[in-house]
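Visitor: What follows is a protein structure lacking sequence information:
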């Protein structure tokens, strides 16, 4: 087992807890991702206990690097910000962590932490790789047939790196509602076509939703998705939305949930207010996946933050990380 924590005291305490667990031993206890990579290069570890607040690269940013060195290792993320259901915990699980556990703030041994860690280690190591994969799938790894993206202030800058992170062979249709004046719609559609490397249509009544294409909401109407004999199409709706936005993300998400159900992925990027939160609730209620931009990379964390705080987010990350998340969960050819 490998322990990665920036506190020497915490490393010592956790090592003692691990030493008391039958059949487990600590191969190394280090204070950074770079030191962890070096330790894994010298010897295999079947379990990594990983802190988040580390010097240099933080634990979540360094997690993919650890998996690259030790692809079969299981990771438990330990952090005071990893309360069950918290945005940080969800982010860690979306990156491949097997489990998370909140560390007590006062002392490494407070609140029965040793007993909880011991029990969690047993659960994680007893689970088969198939069980862990199934758990991740239940959290949002099933294939999807549509991607619906909502954004407002700061969203234009966030959409670009997300789209660049998508592979060219990802042909899932993409719907976008970005809060913009109607006069900018055509220009923005041209920008999206270049970024996404695929055709972009401005939504219209009875416009068929097709694989390999993107549809942008016009500045003066909401996108609603309706079922058709051949699949699905868009319908324009100019009814005032609860959020007061035109176009609004909520009607798009709500109708996507009705038509695509569990095979829908909703993404919420930087934006002011709460537009998209009601729709995200419908997406989750029908079994779909909701991914939101993290606070650090958002110009305004209003829209994605409202969803994260409500516990509706399946995963949280930077635009680049969300793009990678989408790519990992794409339908196989």
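Guide: All right, it came through fine. In this text the structure is predicted, and so the values were computed from the model without any measurement. Numbering: from 1, shown residues only.
Visitor: Please make it C-alpha for all contacts and neighbour counts, starting now.
Guide: Will do.
Visitor: so what's residue 292 up against?
Guide: 267-269, 304-305, 307-308, 313, 315-317, 322 (C-alpha atoms under 8 Å, 6 or more residues apart in numbering).
Visitor: again, 6 Å this time
Guide: 267-269, 304, 316 (C-alpha atoms under 6 Å, 6 or more residues apart in numbering).
Visitor: Show me which of these are buried.
Guide: 267-269, 304, 316 (16 or more other C-alpha atoms under 10 Å).
Visitor: Any chance of a markdown table for the residues you listed, columns secondary structure and distance to residue 59?
Guide: Below are the buried ones among the contacts of residue 292 laid out as a markdown table (DSSP: H, G, I helix; E, B strand; the rest coil; distance: C-alpha to C-alpha, whole Å):
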| residue | secondary structure | distance to residue 59 |
| --- | --- | --- |
| 267 | strand | 24 |
| 268 | strand | 24 |
| 269 | coil | 23 |
| 304 | helix | 22 |
| 316 | strand | 15 |
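Visitor: Check it against this one:
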């Protein structure tokens, strides 16, 4: 179902989605109240939801839609402003599965990147396919040293999981590197939320700054965050090399570089997200003697990224969202 107060935008979004033979438009609505009425007559897998609408806006409608049809996945589509970024992050906290920044109406017709992102997210969230079998973990020596750094990657559905995880890691002194697939306007706001939830200093990473114990660093939108050295001190390195897995920031560049610096003292965590970003980096982490864990399918909005990492057969554990923090706390003692 597509919910947007602009008939033009609603029509363009529907045209984009209908190009995929695997997507069927079950309903359309001009505001949250009309969307609730539509849910009373049809069942849908995914709702593409605008935020700013008359009668009933998207934030008001979101919990009502999820209550009326439990299990429905909501993708927020809203223009990328500072205000909308804050509201959209709140929507993710309230249960929206993902966000797609919507171009201005005049450029929507030519917005190929928006179309690709929207279609791929709707397909990932709406697809009902059995999960592939996970190979048994390969027996290999595990690092017995305390981790020197924790690197976390996530995408679709990860922000609320990430905040819960950070709240559970308040006693951990290791620096924490975070790459979340998000636009630039969002990542600074996400860092603010992480600082509040985790009770530790957190900010968008800056090129050249030292990686210090007790701090958290968020990859800024539009930049890959990697790890380098300045003398003996690990430091943040930012670059705008080509996107990987259609993403910048991406998780794999962070993990590849962190392995070079921390070796068997790196602990990686892959949270819910579509695609397979992070799997290569996790494999390198394990083969260097480090450790990685992934979020399980049952607690993931999309078991793409964690599933791909798990399929390497090298994951030390596949854990529910609520079990990851206790596991890390034990490892970091």
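Guide: Structure received. Bear in mind that the values here come from a model prediction, so they are computed numbers and not experimental data.
Visitor: returning to that earlier point: pick the one among the buried ones among the contacts of residue 292 of the first structure closest to residue 285 of the first structure.
Guide: Closest to residue 285 of the first structure out of these is residue 267 (15.5 Å), distances taken as C-alpha to C-alpha.
Visitor: I'd guessed the closest one sits against residue 293; true?
Guide: No - applying C-alpha atoms under 6 Å as the test, residue 267 of the first structure and residue 293 come out as separate, 8.0 Å apart.
Visitor: And residue 220 of the second structure, what's its match in the first structure?
Guide: Counting by TM-score structural alignment, residue 220 of the second structure lines up with residue 218 in the first structure.
Visitor: So what's the residue count around that match?
Guide: Residue 218 of the first structure has 27 neighbours, counted by other C-alpha atoms under 10 Å.
Visitor: go on, residue 290 of the second structure?
Guide: Neighbours of residue 290 of the second structure using other C-alpha under 10 Å come to 25.
Visitor: And for the counterpart of it in the first structure, nearest residue in space, chain neighbours not counted?
Guide: Under the alignment (TM-score structural alignment), residue 290 of the second structure pairs with residue 288 of the first structure. The shortest distance from residue 288 of the first structure to any residue other than its chain neighbours is 4.0 Å, reached at residue 262 (C-alpha to C-alpha, 6 or more residues apart in numbering).
Visitor: Quick check: end-to-end length of stretch 290-303 of the first structure?
Guide: End-to-end distance for stretch 290-303 of the first structure: 12 Å, by C-alpha to C-alpha, to the nearest Å.
Visitor: from the chain's centre, how far out does it sit?
Guide: Chain-centre distance of stretch 290-303 of the first structure: 11 Å, with C-alpha atoms, centre = their mean, to the nearest Å.
Visitor: mind listing what residue 319 of the first structure touches?
Guide: By C-alpha under 6 Å, 6+ apart, the contact list for residue 319 of the first structure reads 158, 161-162.
Visitor: Let me have these in JSON lines, extended by distance to residue 223 of the first structure.
Guide: Listed next are the contacts of residue 319 of the first structure as JSON lines, based on distance: C-alpha to C-alpha, whole Å:
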{"residue": "158", "distance to residue 223 of the first structure": "21"}
{"residue": "161", "distance to residue 223 of the first structure": "24"}
{"residue": "162", "distance to residue 223 of the first structure": "21"}
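Visitor: What about the residues you listed, which are in strands?
Guide: Taking DSSP state E, every one of the contacts of residue 319 of the first structure sits outside strands.
Visitor: for those residues, which one is nearest residue 194 of the first structure?
Guide: Distances from residue 194 of the first structure to those, taken by C-alpha to C-alpha, are shortest for residue 161, at 12.3 Å.
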